[in-house]
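**Q** let me see the structure of the following:
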Amino acid sequence: MSMLTELPVWKQLQAQRQRMEDVHMRDLFDQDPGRFARFSLEFGDILFDFSKNRITEETLALLYRLARETGVAEAITAMFDGAPINHTEHRAALHIALRDQSGRAIKTEGHNVMPEVRAELKKIRDFSEAVRTRAWRGSTGQPITDVVSLGVGGSDLGPVMVTEALRPYALHDLRVHFVSNVDESHITDTLEALKPETTLFIVVSKSFTTQDTMVNAETARKWLLNGSEDMEIIRRHMVAVTSNIERAAECGIPEENVFGMWDWVGGRYSLWSAVGLSIAIAVGMDHFEAMLAGAHEMDEHFRSAPFEQNLPVTLAMLGIWYNNFFGTQAYAILPYDQHLHRLPAYLQQLEMESNGKRVDRDGKVVDYDTCPVIFGELGITGQHAFYQMLHQGTRMVPADFIAPIESYQCIQLHHRILMSNVFAQTEALMRGRTEAEARAELEAEGLSGEELEALLPYKIFPGNKPSNTLIYKTLTPATLGALIALYEHKVFVQGVVWNINSFDQWGVELGKQLAKTILPELDGDEEVTRHDSSTNGLINHYKKHRGRQS
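**A** As a prediction, the model looks like this:
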């Protein structure tokens, strides 16, 4: 048994879980009219309602105690102090430095990183404003009308999500596109309607060797040059975000067109850096910095607020409660804000790449569950897709509902219908519909006898399905920054409790290594035999049936 599962507080939580087995949330609400007030927190214009959870004050007290006894407070201090908490790569995790507004020194290995951060932010401002004001011109003297960001994983998911979330703040005659997939359809479809003379590419790769990104970059380079050898074309139409300046230069990108990255920022935490150059170009540096400021405010709340008033800690520990004591295996992210339609995909990477681990910080295989499967969709779309399973399926799936009090362009009828669904869905998941209630409803519809009895089981909803609701005034850059930071810190807290490193990602390596081995085997017509029978069969079927260009 691990030290975690042997802690007295862990065993007390197991006992608490048994006591809660037959407790229904509708009864908890009926017995306590003040439940919402006691189980909700506010931060700025964000309201976090966690009253629709299968918890009591005793449950919460035990969860906060678990956080304390597993060293969450000490881990928070270590992260903000620049300690090498990413122990397998001997690095700090200082994404908080990228949005720091305090003016204090933030050090790692005795080196204050803030002067470099501020210099890079100024460089981002200068360049993004030059593109937005049309001062930056292409090689033929024409202004840039389209920006294409080439990246994958954290170099793509975060910037895509943010530019979509802040679309109302964007210049609509300056279009920003993203290409992440090595499938040629992604880049060819994107370039189909663009012109080389007015297109700028941002190549985002820390090492400048990421296969997917560099293949797309080479295709973009050939598209720009179109047979020419004039490197001025590359200088005016391609910039890089990387730590490998030499490799960028080999591709014709001069040093002045290179924006820096640091090894103390992981890809999935990097949108706050020059990786977010596409964001700054899309919405403007003032709005980009407002997002940084909102994230910084959440950082300060996270590092200073008592656990009982701490949004990230509370959100994290509720996830621990269901994941480790109820055995839930999935978690739903349900934004009721069209501009957040890419948030579930972003949080999939943030949570599953960070905490999808089976080995703890001591190199031992854990004997408890870590990260659940994260999935989600826009709430209204989800209602017509998978909410059936949430309400009447055999698995309990905790969910976060995320919604604005007002949208950027609020049309009253639309928005009230939207919000009525937010409130209705969380209430329905919590309360359900009893047999008596279902029977009364069917009788009111005129059914009786055998017809009623046959339909009755299908109309019963068990309820007691947990959810959190996050409501904010409107999706401003600052609010978005705070929401993203909230989830970043939630993930960190859970990693600390599970005693895993949330900042490495060794699990992505094996597939990449095997792909490099297989790639040359796809040349020629020779039969491949060195793999297992399934892999051999798939490769040989592909080679037999592919066309000449494949």
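
**Q** drop to CA atoms for contacts and neighbour counts, all remaining ones
**A** Will do.

**Q** near Asp183, how many other residues are there?
**A** 12 (other CA atoms under 10 Å).

**Q** what sits against it?
**A** Asp183 is in contact with no residue at all, counting by CA atoms under 8 Å, 6 or more residues apart in numbering.

**Q** let's see 10 Å
**A** 212, 215-216 (CA atoms under 10 Å, 6 or more residues apart in numbering).

**Q** what do you get for Asn421?
**A** Contacts for Asn421 (CA under 10 Å, 6+ apart) come out as 336, 379-380, 383, 415, 427.

**Q** closest one of the residues you listed to Leu98?
**A** Tyr336 (28.8 Å; CA to CA).

**Q** including distance to Lys544, neighbour count and secondary structure, could the contacts of Asp183 go into JSON lines?
**A** Shown next, in JSON lines, are those (distance: CA to CA, whole Å; neighbours: other CA atoms under 10 Å; DSSP: H, G, I helix; E, B strand; the rest coil):
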{"residue": "Asp212", "distance to Lys544": "25", "neighbour count": "17", "secondary structure": "helix"}
{"residue": "Val215", "distance to Lys544": "25", "neighbour count": "17", "secondary structure": "helix"}
{"residue": "Asn216", "distance to Lys544": "26", "neighbour count": "22", "secondary structure": "helix"}
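
**Q** here is the second sequence; please produce its structure so I can put it next to the first one:
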Amino acid sequence: MTLLSASAAWDNLQSLAKQLDSQHMRDLFAADNQRADKYSTEACGIFVDYSKNRINDAVMQGLFDLARQQNITQKRDAMFAGEIINFTEQRAVLHTALRNFSDKPVLVDGQDVMPEVNACQQKMKELVHKVHSGEHKGYTGKAITDVVAIGIGGSFLGPKIMSESLKPYWHKGIKVHFVANVDGCHIADVLAERDIETTLILMSSKSFTTQETLQNTLTAKDWFLKQGGTQQDIALHFMAVSSNIKAATEFGIAEENIFPMWDWVGGRYSLWSAIGLPIALALGYDNYQAMLKGAYAMDEHFTTAPLEQNLPVILGLLGVWYINFFGAQSHVLLPYYHYMRGFPAYIQQLDMESNGKSATATDELVDYATGPVIWGSEGTNGQHSFHQLIHQGQVPIPADFMLPLNVPNSADPHHAMLASNCFAQSQALMEGKTHEQALAELAGKGLSEDAAKVLATHKAMEGNKPSNTMLFDQLDPFTLGALVALYEHKVFVQGAIWDINSFDQWGVELGKVMGNQILDKLQDKAAHCEFDSSTNQLVERFRKAN
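**A** Have a look, this model is predicted:
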């Protein structure tokens, strides 16, 4: 057994889980008319009702005891202080420094990184102003109207999904298009509809060698040159976010149009850096900065609120409760707001790339699950498809419902209908429907007694399905920043509980290395393949087809 699974706090929670097996949330609500108020809290404009969870006071105390046993506050403070908590890569983890609006320095190896951060943000602000004002022009003297943002992973998901979520705040006159997949169909479709005289290509790759991103950028360069641009003109139409200045300048990008990246910012946390430049171009710099301020507000809450009122801590502990003590294998995110439809995919990378790990900080192999499958979709679409599994499936699937109380461009009854479905789904998951209730509904339907009993068996739902409901006045840039930071810190809390490194991604790296090895064989048909027999067979079939 690992230190965690053999600990007193872990044993206590196992006992509490067994005790709750025979209790239903319906009864917990009936026994305590203050339950909803007791298990709700609010921070940074985000209200969270977590009363529809299989918890009681003893469970919550047991979870907070686990957090203290695992030194959550000390680990949190070490991250904010710039200590080397990414221990396999010997790096600090300081995405929080990118949204630090205090006057406090942030030290890495004894050096304050805030002057660099502030200089980069000022450079971003100036570029956005020049593009939006028309001061930055293409090689024929026309203003920029379109930005093609090329990246992958965090360099793509963060900018794309945050921009989509804030569509009501888009700056008129600039359209931002995102490309990630190395499948040539996507880049071809995007470029086919652009005018080279008014298009800006923004490439995001820390190394300037990321296979998919580099190939898409080379394709964009070839398109630009074939459409009449010259190598010299590239300086006006191509920009990069990268730490490899040499490679970017050799490509033709002007050095003043290269924005920095730092080793202490992981890709899935990088939207707060110059990787977020597409967001700023789409929304305007003031709106982008409001996102940073929302995230900073959540940072302040996370670092100052007691554990018992700390939103990231509470949500992180509830996740541990279901994953490790109830056998949950996934967690579903259900935003009831069309513009947030991509949000589950962003949290999917954040959570699964961070906590899908198999070894602890003390080099033990874990003997407990370390992360759920994150998935989801916008409401109410999911109600007509996968909600069925959540309601009647036998593996628990905790859910997060999200709803802005006010939305643009939605006259009654649309938003009221949306909200009613959101609230009804969490209620139905909690209450379920007993066999007796289902049977009563069938009375007078012309069925025989035996047929009614059979059908009632299929219509009955156990309920007792856990969920959280998050409400906010509106999804403005500040609130979205706070919401993203809330999930970042939730993921941190769970990684700290499980004693794993939430900030490396060796599985991702393995795939990159092996992909490059196979690519060499696909491009050199004379090369001898020495992979396993299955991979050799697949490579050979591709060679013959191409």
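
**Q** picking that back up, which one among the contacts of Asp183 of the first structure gets closest to Gln409 of the first structure?
**A** Gln409 of the first structure has its nearest neighbour among those in Asn216, at 36.4 Å by CA to CA.

**Q** now which residue in the second structure aligns to the closest one?
**A** Aligned counterpart of Asn216 of the first structure in the second structure: Asn216 (TM-score structural alignment).

**Q** can you give me the strands in the stretch 151-300 of the second structure?
**A** 175-179, 199-204, 238-241, 258-259 (DSSP state E, counting those that start in this stretch).

**Q** which outside residues touch the first one?
**A** Strand 175-179 of the second structure is contacted from outside by 144-152, 156-157, 159-161, 163, 170, 186-191, 199-203, 212-213, 216-217, 278-279, 281-283, using CA under 10 Å, 6+ apart.

**Q** among the residues you listed, the buried ones, what's the PyMOL command?
**A** In PyMOL, a selection of the buried entries from these looks like this (16 or more other CA atoms under 10 Å):
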select buried, resi 144+145+146+147+148+149+150+151+152+156+157+159+160+161+163+170+187+191+199+200+201+202+203+212+213+216+217+278+279+281+282+283
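
**Q** restricted to helices, list the contacts of Asn421 of the first structure.
**A** If you go by DSSP state H, the contacts of Asn421 of the first structure have 379-380, 383, 415, 427 in helices.

**Q** most neighbours among these, which one?
**A** Greatest neighbour count in those, by other CA under 10 Å, goes to Gly379: 25 neighbours.

**Q** for Glu164 of the second structure, see how far away the aligned partner of it in the second structure is.
**A** Applying TM-score structural alignment, one finds that Gly379 of the first structure aligns to Gly379 in the second structure. Using CA to CA, to the nearest Å, Gly379 of the second structure is found at 16 Å from Glu164 of the second structure.

**Q** check Ser207 of the second structure too.
**A** Counting by CA to CA - Ser207 of the second structure and Glu164 of the second structure are separated by 27 Å.

**Q** which one's more surrounded, those two?
**A** Taking neighbours as other CA under 10 Å, Ser207 of the second structure and Glu164 compare with Glu164 leading, 20 against 15.

**Q** just give the nearest non-adjacent residue to that one, would you?
**A** Tyr339 (5.9 Å; CA to CA, 6 or more residues apart in numbering).

**Q** from what I can see that neighbour touches Met162, true?
**A** Yes - assessed by CA atoms under 10 Å, Tyr339 of the second structure is found in contact with Met162 at 9.3 Å.

**Q** these two: which has the busier surroundings?
**A** Met162 (26 against 18).

**Q** can you get me a residue count around Ile518 of the first structure?
**A** Look at Ile518 of the first structure: counted by other CA under 10 Å, it has 16 neighbours.

**Q** wait, it touches Asn540, no?
**A** No - the criterion here is CA under 10 Å, and Ile518 of the first structure misses it with Asn540 at 11.7 Å.

**Q** between those two, which contacts overlap?
**A** Contact criterion CA under 10 Å, 6+ apart; residues shared by Ile518 of the first structure and Asn540: Val528.
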